[in-house]
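K.L.:
Below is the sequence, then the predicted model.
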Amino acid sequence: MKTAVLGSGSWGTALAMVLLENGNEVVLWSHNPDRAAEMAKTGLNPRLPGVSLPARLVHSGSLDCTRHCGVVVLATPSYAVRQTAHQLAGCLTPGTVVVSVSKGIERESGLTLTDVIAEELGEGFPIVALCGPSHAEEVARGIPTALVSASRNQAAAELIQDLFMNRHMRIYTSPDIVGVEIGAALKNVIALCAGCSDGMGFGDNTKAALMTRGLTEIARLGVSMGGREETFAGLTGVGDLIVTCTSVHSRNRRFGILLGRGVPVEQALKQVGAVVEGYYATANAWFLARKAGVEMPITHAAYQVLYESRDPREVITELMTRAKKHEIEESWV
């Protein structure tokens, strides 16, 4: 099938390689034509060191490359999804399946990214979210990985399952696109908190508490937005949380480590050297929590550190000394 991947970062490039391995005709688009030309010339992506790009991979700096594609994958940073989808609207053939692999929530509207895409493209384009515990560095090297293809359109979800699935990548389908996207976006918030804990020298106990209670917060908000509770026990819930909170590949965790060591927010963002989605997701999640009246104390703590210049040690003390709670919220009701 003729496919296009929009976004030549590490994740977009890794997914383009999977599609190519599976026998598809693939073009990888970059918003910077010079970057596209350089990658075509060298066969390398600086964000995937040590990985050689297949010679059959076509590179482009023009969205015209999406014309007559059966599937278009949006792999841009979350903040660029609306703009890219808007530019894309005039290029696509009706019926093209559009796949969102970016993770985030739009601040201004509170919409998930697939809803942003749908708003820009209009009717006639089945939309799928492809998410799960995955690092581009590992996918590009053929390390076994499992993802979820979620859509309100079952046929579209199964098409993407077939397109990406191979001996290195297993794809499950789900109708719960809301739950899948919320889990994928908000795990980045908890990952930077876990990194901050590491940076402050805390141990496994602290990280386990942050991950477990963080997942509770994510599920609480996700269910309030229409997601299914069981989704958060799956790949895009606990699975995504594990990989992002513990891996050396996680930019969100590395960012949190720097904060925990006392590096100022802006300087830490620069040191990571790539988009830290958790930074944006924290503000968006806290906005949604207040809007929905959902309690999210860890997310609020992260917001205070990132946007109100609070000391992480002070904030974690406040978290630990909050009023007593039941672990299971419906206990003895």
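P.N.:
Arrived safely. Residues are numbered from 1 along each chain as shown.

K.L.:
Please count neighbours and contacts with C-alpha atoms only from this point.
P.N.:
Noted.

K.L.:
how about the residue nearest to Arg220 when sequence neighbours are not counted, secondary structure?
P.N.:
Among residues not flanking Arg220 along the chain, Val294 sits closest, at 7.1 Å (C-alpha to C-alpha, 6 or more residues apart in numbering). Under DSSP: H, G, I helix; E, B strand; the rest coil, the three-state class of Val294 is coil.

K.L.:
neighbours around Val294, how many?
P.N.:
Other residues within reach of Val294 by the criterion other C-alpha atoms under 10 Å amount to 15.

K.L.:
likewise Arg141?
P.N.:
Counted with other C-alpha under 10 Å, residues neighbouring Arg141 total 16.

K.L.:
What distance do you get for the nearest residue to it once chain neighbours are set aside to Ser10?
P.N.:
Spatially, and ignoring its direct neighbours in sequence, Arg141 is nearest to Val51 (7.5 Å; C-alpha to C-alpha, 6+ apart). For Val51, the distance to Ser10 (C-alpha to C-alpha, to the nearest Å) stands at 10 Å.

K.L.:
Got another one to weigh against that:
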Amino acid sequence: MSAPGRLRVAVLGAGSWGTALAALACANADTMLWARDAALADSIGEQHRNSKYLPEVTLPDGLSCTHDFDRAVAHARAPGHAGGLIILSVPVAGLNEVCVRLAATRQAQASPQHHAGTAAMPLAVVWTCKGFHQETGQLPHQIVQAALPGQGDKPGAAPQTLGLGVLSGPSFAREVAQGLPVALTIASRQAWVAEITTAALHGGSARIYTSDDVVGVEVGGALKNVMAIACGIADGIGLGTNARAALITRGLAEMQRLGTALGGRADTFAGLTGLGDLVLTATGALSRNRQVGLALGQGQTLEHILASGMTAEGVRCARAALALGRSHGVDLPITEAVCEVLFNGVAPRHAVSRLLAREARAETPTP
């Protein structure tokens, strides 16, 4: 039984990151995790362990798990509680599907045969995916806004509306699930969304910071994956730590250029969701994007890497990022080099040589 008035959280998606966030939220809120796989949901509920994605971590006893999507949404929207938070922990490719399903469930649960007053319940919807949509180049917030009608997407919108935000930052799921320190940023144009998210996740080993720069946070989270592939390639070739430092620094400049062109703020890229996430993903042993780059630098083909089961968001969004840069007149040389290696059969060493052959220029262009 949940305590009256206590914050309710539903995490939709029982991968490693969704499971880690659900475990984190248990300390502050009544939390329910939704798994698409019924067998996995039953296993998590009975054994308090996600044997598929985080087998080494024991989950809190208070964490419940369900295969019933409607039940998970209703859990977050239950009347008589301090607020509701739904965390969408699905990849960019699956974000539209989950949002469309969420919209239909909300509409059904707001009908007279369901709990009276549920529709007026303050409900924040926060997503965690990092990347651009492969086909459209859309950022996650654009996908969510198109799929979820009635969201309060204006500053100061009343809590009775549906509020939106993005949760991002330098974080490996396994470490978070193990209770190791982490700092994340919740970005929303509505202060109450950030307040609910902070109330659910802040405390203990987790620090939650707030921002209103949704675009900047999302672009940082998307492009750092591409930069991590580049750093992995350099490490795989054996170019040394000097080269890695240069790629991280110039990669950050590339992220900032595209982010500001799309409407983000330059200072956002000096924070957790820019520099912080880039350093972690470009250097951390648990980074799948870096691992893909390492394999490419060591001579493996992308087809072989993907066939082995290794996936990385940077592979999915690199082309979209490059197309966005070109359409906005933004130079993205590292992203272009990564795309050449990933999709055009260019040898990693040749791609690096092209980067080194670029003309000399000022590090910080004159305004």
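P.N.:
Perfect, thanks for sending it. Small disclaimer: the values here were computed from a predicted structure and weren't measured.

K.L.:
and Val51 and Ser10 of the first structure? which has more neighbours close in?
P.N.:
The residue with more neighbours, out of Val51 of the first structure and Ser10, is Ser10; 20 against 15, by other C-alpha under 10 Å.

K.L.:
ok, now which ones touch the more buried one?
P.N.:
By C-alpha atoms under 8 Å, 6 or more residues apart in numbering, the residues touching Ser10 of the first structure are 45, 47-48, 136-137.

K.L.:
Alignment lookup: it to the second structure.
P.N.:
Matched across to the second structure, Ser10 of the first structure falls on Ser16, judged by TM-score structural alignment.

K.L.:
Just give me the match in the first structure for Gly45 of the second structure.
P.N.:
Mapped onto the first structure by TM-score structural alignment, Gly45 of the second structure lines up with Ala40.

K.L.:
My read is that its match contacts His59, right?
P.N.:
Yes: using C-alpha atoms under 8 Å, Ala40 of the first structure is in contact with His59, at 6.0 Å.

K.L.:
I'd say Val72 of the first structure and Val5 touch.
P.N.:
Yes: using C-alpha under 8 Å, Val72 of the first structure makes contact with Val5 at a distance of 5.9 Å.

K.L.:
quick revisit: superposed on the second structure, what's the mean shift for whatever helix or strand the match of Gly45 of the second structure lives in?
P.N.:
Assigned by DSSP states H and E, Ala40 of the first structure belongs to helix 33-42. Here the mean offset of helix 33-42 of the first structure against the second structure after fitting is 2.5 Å, by mean C-alpha distance after the TM-score superposition for the first structure.

K.L.:
so what does that helix touch, helix or strand wise?
P.N.:
On a contact count with 3 or more C-alpha pairs under 8 Å, 6 or more residues apart in numbering; DSSP states H and E, helix 33-42 of the first structure meets strand 58-60.

K.L.:
Other residues contacting the strand it packs on?
P.N.:
Outside strand 58-60 of the first structure, the residues touching it (C-alpha under 8 Å, 6+ apart) are 26-30, 33, 36-37, 39-40.

K.L.:
Nearest to Gly278 of the first structure among the residues you listed?
P.N.:
Gly278 of the first structure lies nearest to Ser30 out of those, by C-alpha to C-alpha, at 22.8 Å.

K.L.:
was I right about that closest one contacting Gly61?
P.N.:
Yes: contact status for Ser30 of the first structure versus Gly61: in contact at 5.1 Å, counting by C-alpha under 8 Å.

K.L.:
Find the residues that touch each one of those two.
P.N.:
Common neighbours of Ser30 of the first structure and Gly61, using C-alpha under 8 Å, 6+ apart, are Ala36.

K.L.:
Count the neighbours of the counterpart of Leu322 of the second structure in the first structure for me.
P.N.:
Using TM-score structural alignment, the partner of Leu322 of the second structure in the first structure is Trp286. Trp286 of the first structure has 22 neighbours, counted by other C-alpha under 10 Å.

K.L.:
wait, what's in contact with Trp286 of the first structure?
P.N.:
With contacts defined as C-alpha under 8 Å, 6+ apart, Trp286 of the first structure is in contact with 296, 299-300, 303.

K.L.:
PyMOL command to pick out the buried ones of the residues you listed?
P.N.:
Typed into PyMOL, the next command selects the buried ones out of the contacts of Trp286 of the first structure (criterion: 16 or more other C-alpha atoms under 10 Å):
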select buried, resi 296+299+300+303
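
K.L.:
Determine which two of the contacts of Trp286 of the first structure are furthest apart.
P.N.:
Met296 and Tyr303 (10.6 Å).

K.L.:
Which of Ser30 and Gly61 of the first structure has more residues huddled nearby?
P.N.:
Neighbour count, other C-alpha under 10 Å: between Ser30 of the first structure and Gly61, Ser30 has more, with 23 against 18.

K.L.:
ok, that one to Ser60 of the first structure distance?
P.N.:
6 Å.

K.L.:
okay, and the common contacts of the two?
P.N.:
Ala36.
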